[in-house]
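*Asks:* Quick one: sequence plus predicted model below, questions after.
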Amino acid sequence: MADPDASLSGNELGDFLRARRAERDPREAGFPDDGRLRRVPGLRREELAHLAHVSVDYVVRLEQGRTRRGSRAVLDALADALHLAPDERAYLFTLAEVAPGAVARPVGRPEVAPRLRQLLDTMHDVPAMVLHRGMDVLAWNRAAGALLTDFGALPQAERNLIRLTFLDAGFRALYADWPRAARECVAVLRMEAGRTPHDPALTALVAELGARDPDFRTWWAGHQVRGPRQLTKTYVHPVAGELTLDVQQFTVDTHPEQLLVAYTAPPDSASQEALRFLLQWAALADTRAG
């Protein structure tokens, strides 16, 4: 059963290994039914140990949090045995504290470089924003505000895409497929929690979402992870109607903790026309307000 507040357990490595072991089909791994009752789904510890060519005791110590040490070769063997995807493999190495070049990350909300803010302001036809780890919204342009929400009207602590996805009814209604989008958010947050387990703001966000949303608690307990990548999302906007947009994410060389995110529509598509209409409507609304 998931922890009631879905907060970080202190044994993320063990929790992650158990979750992935539970998802691995024993028959696909070459272990036919031997008549023994399986108390839990997935691989037994001894079966994982056999596939990875490690001792059962080592698997037990990892899962119980009694050790975090392991060579790259051993962790690769565990990842292969569990059929981990690239993001999951990277997450495993991060939790085991053997990620190459890992450095301590500063906590807190950083400032956005002035030139990056200037770039946002020049992207008139493209909704764009700068995100910090955990999907905190640091800066946005007018187009992003028109597409998603008026971030400027929110308290700074509430300018977080994951928090809005779960706790803001209007933001939640934007998604044509909310469960899919929400699960992706949880996977991103779980990945970042592995990288910065001592970030108090991130820990507080996980605790708040776990306390207030049962879906978050369930999905958080699944230990799915995902890093930044190109996505396609469909929104149902109250002004522009349905828009299917490509979500492009770019790292910022001078600010490695930040992402530049842009929303674009395929050329000559209905979504491009809808986005163009939305931006014209937003510009007209601003003119009237001024």
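*Replies:* Structure's in. What do you need?

*Asks:* switch to C-alpha atoms for all contacts and neighbour counts from now on
*Replies:* Will do.

*Asks:* Excluding chain neighbours, what is closest to the most centrally placed residue in the chain?
*Replies:* With distances taken as C-alpha atoms, centre = their mean, Val188 lies nearest the centre of the chain, 0.9 Å away. Distances taken as C-alpha to C-alpha, 6 or more residues apart in numbering put Arg226 closest to Val188, at 5.1 Å, once the chain neighbours are dropped.

*Asks:* what does Val130 give?
*Replies:* Val130's closest residue in space is Leu260 (C-alpha to C-alpha, 6+ apart), at 4.7 Å.

*Asks:* just checking, what packs against the helix or strand Trp281 falls within?
*Replies:* When elements are assigned from DSSP states H and E, Trp281 belongs to helix 270-289. Applying 3 or more C-alpha pairs under 8 Å, 6 or more residues apart in numbering; DSSP states H and E, we find helix 270-289 packed against helix 142-147, strand 241-252.

*Asks:* Put this next to the first one:
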Amino acid sequence: MEPTPDPRALGAFLRARRAQLSPQQCGLPTTDSPRRVTGLRREEVATLATISVDYYTRLEQGRVRASTPVLTTLARALRLNEDEERYLYELAGRTDERPQHRHPAQRIRPAMRRLLDQLTHTPALALGKRLDILAWNSAATALYTDFATVPEHHRNYLRLMFTDPAVRELHTQWAHDARDAVAALRMEAAADPTDPDLTRLVGELSVRDADFRTWWAEHRVNSATYGTKHYHHPLVGDLTLDCDTWAAGDNSGQRLMILTAQADSPSHDALRILTSWTAGQTEPNSPRHTSR
């Protein structure tokens, strides 16, 4: 069922948005004559959207309901970002008809890449949307698995938790950790429920694992950025590591997950031994360290 349109709110949004744009931004010719309005005139918006001035005027006045094709051209003419376009369709009561945008490929931020390379004895992962593993360091390879051998479209933290026997066995409290990861993904799903890659991931894991189906159906959410993880590594035995997750400040959805051990603890010593065995085995820019 479509939401009830709000013509007055739609008109107010259109006026506000055109007031924020200049002719130069939209590629329109400039003149020396003074402008009586801030931003674009109605005539200029109508020209950019290839609709009549009368029709656009009635839209701003709330006297006509915008069709989906008109909304599409208005979004382009007014240079709306994805959030603004979604808002435009909601105001017009056309949410179900909003075009679906392709999600751009995720690329790790250079600063995060550098930080990963500098953490030589500290396992660290760069996580993107849907808990995709975008990059890692050699210490993370030593602790978890050789991520470079995992197909890129399968490099997902949650997928590995449920489908990789070695990763699953590594977690001595697997049910607790996996359930928390499901709750983190559930919270992310609320922010972008139309993400097709998220839909595919949930569908795949629902078919393959009964625990995932149960925990996903619980609608439990978790945004915790720190905690403690317990591992049993086949080479160095038990490890108790603090897990901290730091979000990038650019709204990219990327997070840096870092695992550290308390100084002078058995876990600290074991982690140093484990990472020293793999130190220097790979170059910083090799496929082992980053998704291609």
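*Replies:* Right, received. Where do you want to start? Being a predicted model, the structure only gives us computed values, none of them experimental.

*Asks:* TM-score, when you put one on top of the other?
*Replies:* Once superposed, the chains reach a TM-score of 0.60 (TM-score structural alignment, normalised by the length of the first structure), with 185 aligned residues with a C-alpha RMSD of 2.1 Å.

*Asks:* thinking again about what came up before, map the residue nearest to Val188 of the first structure across to the second structure for me.
*Replies:* Matched by TM-score structural alignment, Arg226 of the first structure corresponds to Asn222 in the second structure.

*Asks:* quick revisit: quick one: contacts of the helix holding Trp281 of the first structure?
*Replies:* Helix 270-289 of the first structure is contacted from outside by 125, 142-143, 146-147, 239-245, 264-266, using C-alpha atoms under 8 Å, 6 or more residues apart in numbering.

*Asks:* Report the inter-axis angle for it versus strand 241-252.
*Replies:* Using axes from the mean of the first three to the mean of the last three C-alpha atoms, to 10 degrees, one finds that helix 270-289 of the first structure and strand 241-252 are set 90 degrees apart in direction.

*Asks:* Okay, buried residues for helix 270-289 of the first structure please.
*Replies:* In terms of neighbour count (16 or more other C-alpha atoms under 10 Å), helix 270-289 of the first structure has its buried residues at Ser271, Gln272, Ala274, Leu275, Arg276, Leu278, Leu279, Ala282, Ala283.

*Asks:* Tell me where the second structure has helices.
*Replies:* 7-19, 42-49, 53-60, 68-77, 82-92, 110-118, 138-143, 157-163, 165-170, 174-191, 196-208, 210-217, 266-278 (DSSP state H).

*Asks:* can you tell which of those helices is closest to Lys129 of the second structure?
*Replies:* Closest to Lys129 of the second structure of the helices of the second structure is helix 174-191 (C-alpha to C-alpha; 7.9 Å).

*Asks:* Specify, as a residue range, where that closest one falls in the first structure.
*Replies:* Mapped onto the first structure using TM-score structural alignment, helix 174-191 of the second structure spans residues 178-195.

*Asks:* Relative to the second structure, what is the average displacement of that stretch?
*Replies:* Taken over the aligned residues, the distance from stretch 178-195 of the first structure to the second structure averages 0.9 Å (mean C-alpha distance after the TM-score superposition for the first structure).

*Asks:* Give the buried residues for that stretch.
*Replies:* 178, 181-195.

*Asks:* and stretch 142-153 of the first structure, how far out from the chain's middle?
*Replies:* Here stretch 142-153 of the first structure is found 21 Å from its chain centre; the criterion is C-alpha atoms, centre = their mean, to the nearest Å.

*Asks:* And stretch 264-276 of the first structure, end to end?
*Replies:* Across its full length, stretch 264-276 of the first structure reaches 11 Å between end residues, using C-alpha to C-alpha, to the nearest Å.

*Asks:* quick one: that stretch aligns where in the second structure?
*Replies:* Taking TM-score structural alignment, stretch 264-276 of the first structure hits residues 260-272 over in the second structure.

*Asks:* Return the distance of the residue nearest to Leu59 of the second structure when sequence neighbours are not counted relative to Ala46 of the second structure.
*Replies:* Closest residue in space to Leu59 of the second structure, ignoring its immediate chain neighbours: Gly11 at 6.2 Å, by C-alpha to C-alpha, 6+ apart. From Gly11 of the second structure across to Ala46 of the second structure, the span is 14 Å (C-alpha to C-alpha).

*Asks:* ok, the residue opposite Val137 of the first structure in the second structure once aligned to Arg8 of the second structure distance?
*Replies:* The equivalent of Val137 of the first structure in the second structure is Ile133 (alignment by TM-score structural alignment). Distance check for Ile133 of the second structure against Arg8 of the second structure: by C-alpha to C-alpha, it reads 45 Å.

*Asks:* Compare neighbour counts for the two and give me the winner.
*Replies:* The neighbour comparison of Ile133 of the second structure against Arg8 (other C-alpha atoms under 10 Å) goes to Ile133, with 24 against 16.

*Asks:* what residue of the first structure takes the place of Val236 of the second structure?
*Replies:* Using TM-score structural alignment, Val236 of the second structure pairs with Ala240 in the first structure.

*Asks:* what number of residues lie near that match?
*Replies:* Ala240 of the first structure: 19 neighbours (other C-alpha under 10 Å).

*Asks:* One more: Gly108 of the first structure?
*Replies:* 12.

*Asks:* In contact with it, which residues?
*Replies:* Per C-alpha under 8 Å, 6+ apart, neighbours of Gly108 of the first structure: Asp199, Ala201.

*Asks:* quick one: the strands in the stretch 1-150 of the first structure?
*Replies:* Assigned by DSSP state E, counting those that start in this stretch, the stretch 1-150 of the first structure shows strands spanning 128-132, 136-140.

*Asks:* just the ones you listed: most buried one?
*Replies:* Of all those, strand 128-132 has the most neighbours on average by mean count of other C-alpha atoms under 10 Å, namely a mean of 24.

*Asks:* and it with strand 241-252, angle?
*Replies:* 50 degrees.

*Asks:* Report the distance from strand 128-132 of the first structure to the chain centre.
*Replies:* Worked out by C-alpha atoms, centre = their mean, strand 128-132 of the first structure lies 14 Å from the chain centre.

*Asks:* List the contacts of it.
*Replies:* 109-110, 112, 120, 137-141, 143-144, 257-263.

*Asks:* just stretch 188-197 of the first structure next, same as before
*Replies:* 8, 12, 91, 94-95, 105, 133-135, 162, 202-203, 220, 223-228.

*Asks:* got the end-to-end distance for stretch 261-275 of the first structure?
*Replies:* 16 Å.

*Asks:* likewise stretch 128-145 of the second structure?
*Replies:* With C-alpha to C-alpha, one end of stretch 128-145 of the second structure sits 18 Å from the other.
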